[in-house]
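K.L.:
Sequence first, then the predicted structure, then my questions.
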Amino acid sequence: MARRRTRHALCLPDATAYTAHAGPGQVPRRLREFAMLYRRLGSTGLQLSALSFGAWVTFGKQIGRSEARNLIAAAWDNGINFFDNAEVYARGRAEQVMGDVIADLRLPRDGFCVSSKVFFGAVDSPRPTQRGLSRKHVTDACHAALKRLRVEYLDLYYCHRPDPDTPIQETVRAMDALIRQGKVLYWGTSEWSAAQLREAIAIAEREHLHAPAMEQPQYNLLHRERLEREYASLCEDGLGTTIWSPLASGLLTGKYNAGVEADSRLGQPGNQWLQDEVLGAPEARRLERARAFCTVAAELGQSPAQLAIAWCLRNRHVSSVILGASRVTQLEENLGALNTLDQVDDAGWARVESSTR
């Protein structure tokens, strides 16, 4: 892939959209004081909002359809043009809710991008052909996602994890076929190793197929090695990244400094695995480092959430930071990270870095 410089564009959200999305008797939301930033997805010509919105954990599970509608409307009104999803999120219900809401809001199809991810399956206890990255499941899952999201094509389609049971060549060919059929525009990976990505790219180049255009890794102040080190040369060569968990599942907001509450993300039924991953061994110092970061944020006069998200945005290889929220107020606070970029000087960012090392 050819080397390139990341391009950025600024755009103010459309203030008229607030009136359009306000329901009967509701007061339209006020336009927030920031300009959305848009970035190219790697070496492609696709420009995504630097802050995007994802449905993991919340849609179809933690929140109802009404709140999901409010969140999508608020995201759109504030300049977000990329909505992230996956077959496994709430076993397909997250995609169905998102598709219904987008259709209900009548968002113009040429104005937004939507994604899905394939690997884990969309049913409990999936049979062998209902999961993985075989040509069959990649194709079946794409068709199912199109139906649930109520769109004719997926802008972005990710291999959610590597599949040890399927040759990478088969997966690359399956993704290329979907692109040639007009059902997918760009395909990529999530949490693949650099070696696996390079193999996929080499196969695509050798067989004149579409190569992966983006990777979706976890990236935050407490989890940064893969993007900054392992993917460094790939990003220099044009790989885009849409990063998830910029707040380390809420750890960097300070909400867990005093423990896990039942109504928090980590406290939700069925999320014990996530709590163990975020707080437990082998990274027992994660909470200690998060507390140190929150102290620095307070001393800088910044919201911990906004500061943590802004830190992610400072990485020029980050195409888009995927935000999650269960309430509009959460989303609006996180969007304020765009302002934080210009409010912290180099000395302040150095303190942020040292607090989490």
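P.N.:
Nice, thanks for sending it over.
K.L.:
switch to C-alpha atoms for all contacts and neighbour counts from now on
P.N.:
Noted.
K.L.:
The most centrally placed residue in the chain in helix, strand or coil?
P.N.:
In the chain, the centroid-proximal residue (C-alpha atoms, centre = their mean) is Ile322; its distance is 3.1 Å. At Ile322 the chain is in strand, as set by DSSP: H, G, I helix; E, B strand; the rest coil.
K.L.:
Over to the closest residue to it other than its chain neighbours. Which of the three states is it?
P.N.:
The shortest distance from Ile322 to any non-neighbouring residue, by C-alpha to C-alpha, 6 or more residues apart in numbering, is to Ser52 (4.7 Å). What three-state DSSP gives for Ser52 is strand.
K.L.:
Give me the neighbour count for Ser52.
P.N.:
25 (other C-alpha atoms under 10 Å).
K.L.:
Which positions in the helix or strand hosting Ala17 come out as buried?
P.N.:
Assigned by DSSP states H and E, Ala17 falls within helix 16-21. For helix 16-21, burial by neighbour count (16 or more other C-alpha atoms under 10 Å) applies to Ala17, Tyr18, His21.
K.L.:
can you tell me which of the residues you listed lies nearest to Leu185?
P.N.:
Nearest to Leu185, judged by C-alpha to C-alpha, of the buried residues of helix 16-21 is Ala17 at 27.0 Å.
K.L.:
Next, the contact list for that closest one, please.
P.N.:
Asp77 (C-alpha atoms under 8 Å, 6 or more residues apart in numbering).
K.L.:
I'd like to know how far it sits from Phe112.
P.N.:
As for Ala17, its distance to Phe112 is 14 Å (criterion: C-alpha to C-alpha, to the nearest Å).
K.L.:
coming back round to it: quick check, the residue nearest to Ile322 in contact with Ser319.
P.N.:
No. At 9.9 Å, Ser52 and Ser319 do not qualify as touching, with contact defined as C-alpha atoms under 8 Å.
K.L.:
and the helix holding Ala17, how far out from the chain's middle?
P.N.:
Computed by C-alpha atoms, centre = their mean, to the nearest Å, the chain-centroid distance of helix 16-21 equals 25 Å.
K.L.:
Following that helix in sequence, what is the next regular element?
P.N.:
Assignment by DSSP H and E places the next element after helix 16-21 at strand 36-40.
K.L.:
Residues contacting whichever helix or strand comes after that next one, please?
P.N.:
Moving toward the C-terminus from strand 36-40, the next helix or strand (DSSP H and E) is strand 47-49. The contact list for strand 47-49 (C-alpha under 8 Å, 6+ apart) reads 36-41, 79-82, 113, 319-320.
K.L.:
let's bring in a second one:
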Amino acid sequence: MQVSFACTDHGLKAPRNGEHSKQNATSPNTTSQARARFRTVALIARSLGSFTHRYHHNLKESTAKLTGMKYRNLGKSGLRVSCLGLGDLEVHEGNFFSCLCQVAEQLMTIAYESGVNLFDTAEVYSGGNFEALFLACLLSLRRSSLVITTKLVCVCGCLKGSLQRMQLEYVDVVFANRPDSNTPMEEIVRAMTHVINQGMSMYWGTSRWSAMEIMEAYSVARQFNLIPPVCEQAEYHFFQRDKVEIQLPELYHKIGVGVVSWSPLACGIITGKYENGVPESSRASMKPYQWLREKIMSEDGRKQHAKLKELAHIAEKLSCSLPQLAIAWCLRNEGVSSVLLGSSNPSQLTENLGAIQVIPKMTAGIASEVDHILGNRPHSKKDYHH
């Protein structure tokens, strides 16, 4: 039997401008009461194995028929997420915060109206401005129609700070960055379990963890009756395949850990903009991305561009762009719950969201053609293609 609980806006909605101080003045216990209500519902829902938002279904019904957006379970949990999510907005230009907000609001609106319900946040996104940008856009959207995730290094303290900055009572999923080798796994799992039990998050996942580390976390959770992770954030694209196609599918089938993948365009390499060098306005031209510039200019980088030229012929045959082909290719993997898109302008995001229309064209024959050109398909016991 599957039981679903709806999380409404009542008592959980972020206060709008001017309301926060008023609420505190008239009802000092509002925040704690709201968190207590959410925690009660969350714990009951987890014990019964499923938790969904009331408005997820409405969002799906109102947009899926028009946009073709697909919704998948996050791993084998009961949380439904759009197969394309919005990650780092990459909004760095401009001298005024209002300019950044305007671009960010455009990007989030385009994503939301295209059926995206998964929004991945992190304190370091958009040059450290993302949480403030997200708050400015969040006020115009219904919280309960969104799946909001965030990433943490110092679990409890950082999450409380992020929630306060975004004026949220909770996030749906909190991701723990790769653990320090000196930190006991039991300590990490207990901390993430505490975060969930306190109502600050519904699920937790891992980010850039090895399959062995994820399995250790799962074992520790089972041993001490704690909460295990439900998904892993992992890099996945044409030139980075082994972990998502070999290691993680085994975890998906054994313990239900899914994948939220990022960088489907390999930091922009797959867009083709670096074909003739590094443009001055590109990310690779910036000092913090010297590593990317070196990668592009290396011998391996030149070989990758040669392969991209061949892949462009497949994209042309499918009447799509190369980035759309690359994103649809990522979504062919059954263990991938969602692919996070990073965008810097509305036209780029609109193009990338168009990958939804390419998914039905990703036949076994097309996948074989891509494998033949790339020449890097990992050897596995199973074929995990749809």
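P.N.:
On my side now, so go ahead. As the structure is a computational prediction, the values presented were derived from the model and not from experiment.
K.L.:
Strands of the stretch 201-350 of the first structure, start to end?
P.N.:
Here the stretch 201-350 of the first structure has its strands, by DSSP state E, counting those that start in this stretch, at 214-215, 240-243, 320-323.
K.L.:
Can you check which part of the second structure the second one sits on?
P.N.:
Mapped onto the second structure with TM-score structural alignment as the criterion, strand 240-243 of the first structure occupies residues 258-261.
K.L.:
now swap in the shortest one and tell me
P.N.:
Correspondence between strand 214-215 of the first structure and the second structure is established over residues 231-232, with TM-score structural alignment as the criterion.
K.L.:
Now the matching stretch on the first structure. Mean distance?
P.N.:
Once the two are superposed, stretch 231-232 of the second structure sits an average of 0.4 Å from its aligned residues in the first structure (mean C-alpha distance after the TM-score superposition for the first structure).
K.L.:
How far does that stretch sit from its chain's centre?
P.N.:
Centroid separation between stretch 231-232 of the second structure and its chain, computed with C-alpha atoms, centre = their mean, is 10 Å.
K.L.:
And the contacts of it?
P.N.:
In contact with stretch 231-232 of the second structure (C-alpha under 8 Å, 6+ apart) are residues 74-75, 204-209, 256-260.
K.L.:
got those residues as a markdown table, with neighbour count and distance to Gln348 of the second structure columns?
P.N.:
Shown next, in a markdown table, are the contacts of stretch 231-232 of the second structure (neighbours: other C-alpha atoms under 10 Å; distance: C-alpha to C-alpha, whole Å):
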| residue | neighbour count | distance to Gln348 of the second structure |
| --- | --- | --- |
| Leu74 | 26 | 26 |
| Gly75 | 27 | 28 |
| Trp204 | 25 | 30 |
| Gly205 | 25 | 28 |
| Thr206 | 27 | 28 |
| Ser207 | 22 | 26 |
| Arg208 | 16 | 26 |
| Trp209 | 17 | 30 |
| Gly256 | 19 | 33 |
| Val257 | 29 | 30 |
| Gly258 | 28 | 27 |
| Val259 | 30 | 24 |
| Val260 | 27 | 21 |
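K.L.:
Go through those residues and name the one nearest Ala234 of the second structure.
P.N.:
Nearest to Ala234 of the second structure out of these is Arg208 (C-alpha to C-alpha; 5.6 Å).
K.L.:
Tally up the residues packed near Leu118 of the second structure, please.
P.N.:
Neighbours around Leu118 of the second structure, by other C-alpha under 10 Å: 25.
K.L.:
ok, now the one 4 residues further on?
P.N.:
Close neighbours of Ala122 of the second structure, defined as other C-alpha under 10 Å, add up to 19.
K.L.:
And it, what's its match in the first structure?
P.N.:
Here Ala122 of the second structure is matched to Ala86 in the first structure, going by TM-score structural alignment.
K.L.:
got a list of what its match touches?
P.N.:
Counted by C-alpha under 8 Å, 6+ apart, Ala86 of the first structure has contacts Trp56, Gly92, Ala94, Glu95, Ser115, Ser116, Lys117, Val118.
K.L.:
and if you look at Ala306 of the second structure?
P.N.:
Ala306 of the second structure neighbours (C-alpha under 8 Å, 6+ apart): none.
K.L.:
Map it onto the first structure.
P.N.:
Checking TM-score structural alignment: Ala306 of the second structure goes with Glu288.
K.L.:
now do Pro279 of the second structure
P.N.:
By TM-score structural alignment, Pro279 of the second structure lines up with Glu261.
K.L.:
Hmm, its match is touching Pro269, no?
P.N.:
No. Glu261 of the first structure is beyond contact range of Pro269, at 11.6 Å (criterion: C-alpha under 8 Å).
K.L.:
Distance of the residue nearest to the centre of the first structure relative to Ala55 of the first structure?
P.N.:
Distance, Ile322 of the first structure to Ala55 of the first structure, by C-alpha to C-alpha: 9 Å.
K.L.:
What of Ala75 of the first structure?
P.N.:
The gap separating Ala75 of the first structure from Ala55 of the first structure is 12 Å, by C-alpha to C-alpha.
K.L.:
just to revisit the earlier point, want to try a markdown table for the strands of the stretch 201-350 of the first structure, with distance to Pro13 of the first structure as columns?
P.N.:
Formatted as a markdown table, the strands of the stretch 201-350 of the first structure follow (distance: least, C-alpha to C-alpha, whole Å):
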| stretch | distance to Pro13 of the first structure |
| --- | --- |
| strand 214-215 | 26 |
| strand 240-243 | 21 |
| strand 320-323 | 17 |
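K.L.:
quick one: which of those strands is nearest Ser303 of the first structure?
P.N.:
Ser303 of the first structure lies closest to strand 320-323 among those, at 15.4 Å (C-alpha to C-alpha).
K.L.:
compared with the second structure, how much does that closest one deviate?
P.N.:
Taken over the aligned residues, the distance from strand 320-323 of the first structure to the second structure averages 0.5 Å (mean C-alpha distance after the TM-score superposition for the first structure).
K.L.:
Fine by me, we can end here.
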